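Asker: Have a look at this fold, sequence not included:
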């Protein structure tokens, strides 16, 4: 593959469309590898250093973020935990897809829960925790098994505590005695006995039309995805349609444009939303070679 990037900014005017991806991890690299086959250039933004980098080898590019924003046809994200200033600058261009409100819904579990509740979309019974006293009351209501999660910056099993016994509760309550709840409220979720986790990868285009891949069944180890089965075994039109209706409700409410992944717990015929991811998603990696 011919490398499109160099130490100067010539590629900004090389005749190919340019898309800027906020974040420079594996998903930005995967998007570059896919987009290059379509004649689309990808520049990644290192959100920590606020500089443009090559999405494959992470070389810092001789173009600043504002210039990249000015030359691109669209800005998107591979990661929702982004600096507010960077997100605001991207939003102000009118090119950010999905918009900052969608990314915020994926970045903050409280915002996410409020969105789901406003749309009457089933999700795990939960309480917002602002203090150890709140946790005590939540454990009485939601126990005996509770998953405690940070409202922000948690992913792949990080930022979580499992309270499965009175001993766990006492230990974690003690651990959180000095926790800054003002800076980071927590979410306590009732631990449910679900049959499996499945996810739906959906795309909404600029005209609001939705497109879907088959449901995928997810298997985890230590809180991280280790295996995706696609299409999900024992899928049905009814289950697929139920997941798509959830996706459409969320996408329509957010005026969404782009890829939106939804993780779902299946309990019989019921689907509960676990999380939404306003971006390409690891449970959809199979689509690159499988479609």
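Answerer: Nice, I can see it. All values derive from a computational prediction rather than experimental measurement. Numbering: from 1, shown residues only.
Asker: use CA for all of it now, contacts and neighbours both
Answerer: Noted.
Asker: What separation do you get for residue 65 and residue 99?
Answerer: According to C-alpha to C-alpha, to the nearest Å, residue 65 stands 18 Å off from residue 99.
Asker: again with residue 69
Answerer: 15 Å.
Asker: before we move on, what about residue 273?
Answerer: Distance from residue 273 to residue 99, by C-alpha to C-alpha: 21 Å.
Asker: Repeat that for residue 87.
Answerer: Where residue 99 is concerned, residue 87 sits at a distance of 9 Å (C-alpha to C-alpha).
Asker: Structure two is appended below for comparative analysis:
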């Protein structure tokens, strides 16, 4: 069996590596940046099944996937839905999941109307593309409307009411073709300048009610789209419950801890689901785990070389500002040990980001 992955970045490479021990599955990666219609058609014909490392796939490529939709996992419905934040919000609502109030914005007048309807502050986002804080603008006064539109307007946007949250979390699951679902424990995620800096397992002091709510939400969402593969739901933790923020129809940065930290990683279960094989256990292998992103500069990872409970993953990328160059996983026998280790690695983050 040959599984083709659209995208050959770090996620595609980690997907391939996750099943390197399985002799009956071959993985081929397609470079989206070197796309041509002819190379894509050759690629499609050469593989038995197709998946993708990113939802940000150009429309021209998506249209060509129509002809092979029966071997694409996750399916076209999921891909098209989660490529567009407006469609995504509507899908979440249709699945019975709480989201922020939102409004479509296609003009400056629409934006001014959204300010009146949603109140302030609001977050304005492009409906397509945009990640790690890109394609977003926070409006705190009515006077921000024109500069916001000038910055990211003249295209379809979505305005979202601000959610007063205490922290950001995520829940990740894999679903197979028969509807069986496995869910990893929730993580607490800390961002800086719109980029995830670290994720912690376990997320501290999550009530049983919120754990159940997160698991029910991702089950409802996956079932509603007959989803196959790994799915990520980012959630705001609020005083009144969890509110869905965004969805990633793929493996996610906040789940990288699962490579060393869980019995089965998010990458392996994605590939097993696509291949039609049984899913593995998502239980944690350690009482406490953390994932720290390596941003802009890999030099600080030298601090990890003498630590036996730290695993360094380099993506082999050229360094540049705000670019994810790799990640570091910390495994520990307690949250105290985990946090003490992170303190030793605090040079990976801007001052003040690690505050435990």
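Answerer: The structure has been received and is ready for your questions. Since the model is a prediction, treat every value here as computed from it, not as a measurement.
Asker: Which stretches in the first structure count as helices?
Answerer: 26-35, 65-71, 84-92, 100-107, 109-118, 132-142, 166-175, 237-253, 287-290 (DSSP state H).
Asker: want to throw those into a markdown table with mean neighbour count and distance to residue 19 of the first structure?
Answerer: Below are those laid out as a markdown table (neighbours: other C-alpha atoms under 10 Å; distance: least, C-alpha to C-alpha, whole Å):
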| stretch | mean neighbour count | distance to residue 19 of the first structure |
| --- | --- | --- |
| helix 26-35 | 19 | 9 |
| helix 65-71 | 16 | 9 |
| helix 84-92 | 15 | 12 |
| helix 100-107 | 22 | 17 |
| helix 109-118 | 18 | 27 |
| helix 132-142 | 16 | 44 |
| helix 166-175 | 14 | 44 |
| helix 237-253 | 17 | 22 |
| helix 287-290 | 9 | 18 |
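Asker: and those helices as TSV, adding distance to residue 210 of the first structure?
Answerer: Shown next, in TSV, are the helices of the first structure (distance: least, C-alpha to C-alpha, whole Å):
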stretch	distance to residue 210 of the first structure
helix 26-35	20
helix 65-71	27
helix 84-92	23
helix 100-107	16
helix 109-118	19
helix 132-142	36
helix 166-175	43
helix 237-253	7
helix 287-290	17
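Asker: wait, which of the ones you listed is closest to residue 219 of the first structure?
Answerer: Proximity to residue 219 of the first structure (C-alpha to C-alpha) singles out helix 287-290 among the helices of the first structure, at 17.1 Å.
Asker: Spit out the contact partners of residue 235 of the first structure.
Answerer: Residues in contact with residue 235 of the first structure (C-alpha atoms under 8 Å, 6 or more residues apart in numbering) are residue 215.
Asker: To which residue of the second structure is it aligned?
Answerer: Counting by TM-score structural alignment, residue 235 of the first structure corresponds to residue 206 in the second structure.
Asker: Residue 246 of the first structure now?
Answerer: In the second structure, residue 246 of the first structure lands on residue 217 (TM-score structural alignment).
Asker: How about residue 127 of the first structure?
Answerer: Aligned partner of residue 127 of the first structure by TM-score structural alignment: residue 103.
Asker: likewise residue 83 of the first structure?
Answerer: The alignment partner of residue 83 of the first structure in the second structure, by TM-score structural alignment, is residue 58.
Asker: Also residue 208 of the first structure?
Answerer: Following TM-score structural alignment, the counterpart assigned to residue 208 of the first structure within the second structure is residue 179.
Asker: check contacts around its match.
Answerer: Per C-alpha under 8 Å, 6+ apart, neighbours of residue 179 of the second structure: 223, 226.
Asker: Give me the buried positions along stretch 131-138 of the second structure.
Answerer: 135-138 (16 or more other C-alpha atoms under 10 Å).
Asker: Return the subset of the residues you listed lying in strands.
Answerer: Mapping those onto strands (DSSP state E) picks out 136-138.
Asker: from the residues you listed, which is closest to residue 175 of the second structure?
Answerer: Nearest to residue 175 of the second structure among those, counting by C-alpha to C-alpha, is residue 136 at 30.8 Å.
Asker: Which residue is the nearest non-sequential neighbour of that closest one?
Answerer: residue 125 (4.5 Å; C-alpha to C-alpha, 6 or more residues apart in numbering).
Asker: can you give me the strands in the stretch 151-300 of the second structure?
Answerer: 157-161, 167-175, 181-183, 187-192, 195-201, 229-238, 241-248, 288-295 (DSSP state E, counting those that start in this stretch).
Asker: Tell me which of the ones you listed approaches residue 336 of the second structure most closely.
Answerer: Here strand 288-295 is closest among those (C-alpha to C-alpha), at 8.7 Å.
Asker: where in the first structure is the aligned partner of that closest one, by residue range?
Answerer: Going by TM-score structural alignment: strand 288-295 of the second structure matches no residues.
Asker: Please name every helix or strand in contact with that strand.
Answerer: Contacts defined by 3 or more C-alpha pairs under 8 Å, 6 or more residues apart in numbering; DSSP states H and E place strand 288-295 of the second structure against strand 195-201, strand 324-332, helix 335-344.
Asker: nearest to residue 27 of the second structure, of these?
Answerer: strand 324-332 (21.8 Å).
Asker: counting contacts, what elements does that closest one pack onto?
Answerer: helix 258-261, strand 288-295, strand 310-314, helix 335-344.
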